[in-house]
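> Have a look; sequence and predicted model below, questions after that.
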Amino acid sequence: MERLNREYIALLSGTGSASEKFWKLEKRIHEDKRRGGVVMRMSRSNMELNLLSLLSDGVISTAELDGFSEELREKLTFVLRDHRDWDHGDS
């Protein structure tokens, strides 16, 4: 959230008319509301998907998973790497 706030401030401080900046911010907030770091349903059954979402959005890093099992860390790392490869057309 802190990173998003800084990005919003930068957007509002940038060049362009006040109305252009307003509508860009409105669009950006609308898009960001759906991101994992902003809204999540917390439950055990959603834990892996939540962690994967936080990792892929850059909210947390794999280094921050040290308290979790080796099996879970490997699984998330594999899925994240596979997802990134697919996004870049490397698979």
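Received it, and whenever you're ready, just let me know what you need. Because the structure is a prediction, the values reported are computed rather than measured. Numbering: from 1, shown residues only.

> from here on, contacts and neighbour counts on C-alpha atoms
Noted.

> list the contacts for the residue positioned nearest the centre of the chain?
In the chain, the residue lying closest to the centroid (Cα atoms, centre = their mean) is Asp57, at 2.1 Å. Asp57 is in contact with Arg35, Gly36, Gly37, counting by Cα atoms under 8 Å, 6 or more residues apart in numbering.

> just the buried members of the residues you listed?
Taking 16 or more other Cα atoms under 10 Å as the criterion, what is buried in the contacts of Asp57 is Gly36, Gly37.

> now the contacts of Asp57 in TSV, with secondary structure and distance to Lys21?
Shown next, in TSV, are the contacts of Asp57 (DSSP: H, G, I helix; E, B strand; the rest coil; distance: Cα to Cα, whole Å):
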residue	secondary structure	distance to Lys21
Arg35	coil	21
Gly36	coil	24
Gly37	coil	23
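
> and here's the other structure:
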Amino acid sequence: MLFRGDPSEKDWQLFRKKIRGWQDAYMGKLVQEYMEILQKDVSASERFWTLEERIKKDRKNPGLIVEMSRRRLLSNLANLAAYGVIHKSDLEEFSDKMKKDIEEIMDYNGIDYK
């Protein structure tokens, strides 16, 4: 059964504390990938348009943008996990209920969650 009701205050506060660090680390990963695009041995215009398209796509990623509301906590964590922004080990401090709910969402959607 999936999560019912509001998340605990502890889980909400923990998420608010951790989200910025998770997003910053993810942005660092993206910057490295962008640098690889810019270093390719192709024309400047091809590098520019490839990078522009990639950034446009990445702007919609939950690793960069999340709706900061308590009611969206579970879906935010599940999306972050699905996109590889966070992993099981990042959720160790969260309640057992929250971890179980995220695990169920990942299993239901067939997402390999490590």
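Perfect, thanks for sending it. Just so you know, these numbers come straight off a predicted model, no measurement behind them.

> Map the residue nearest to the centre of the first structure across to the second structure for me.
Per TM-score structural alignment, the equivalent position to Asp57 of the first structure in the second structure is Tyr83.

> Likewise for Ile29 of the first structure?
Matched by TM-score structural alignment, Ile29 of the first structure corresponds to Ile55 in the second structure.

> Give me the three-state assignment for that match.
helix (DSSP: H, G, I helix; E, B strand; the rest coil).

> Walking through the first structure, point out its helices one by one.
2-13, 18-32, 47-56, 70-87 (DSSP state H).

> matching residues in the second structure for the first one?
On the basis of TM-score structural alignment, helix 2-13 of the first structure is assigned to residues 28-39 in the second structure.

> can you pull the buried residues of the matching stretch?
For stretch 28-39 of the second structure, burial by neighbour count (16+ other Cα under 10 Å) applies to Leu30, Tyr34, Ile37, Leu38.

> Contacts for it, please.
By Cα under 8 Å, 6+ apart, stretch 28-39 of the second structure touches Arg47, Phe48, Thr50, Leu51.

> let's see 10 Å
Here stretch 28-39 of the second structure makes contact (Cα atoms under 10 Å, 6 or more residues apart in numbering) with 22-25, 27, 44, 46-48, 50-52, 54-55, 58, 63, 85.
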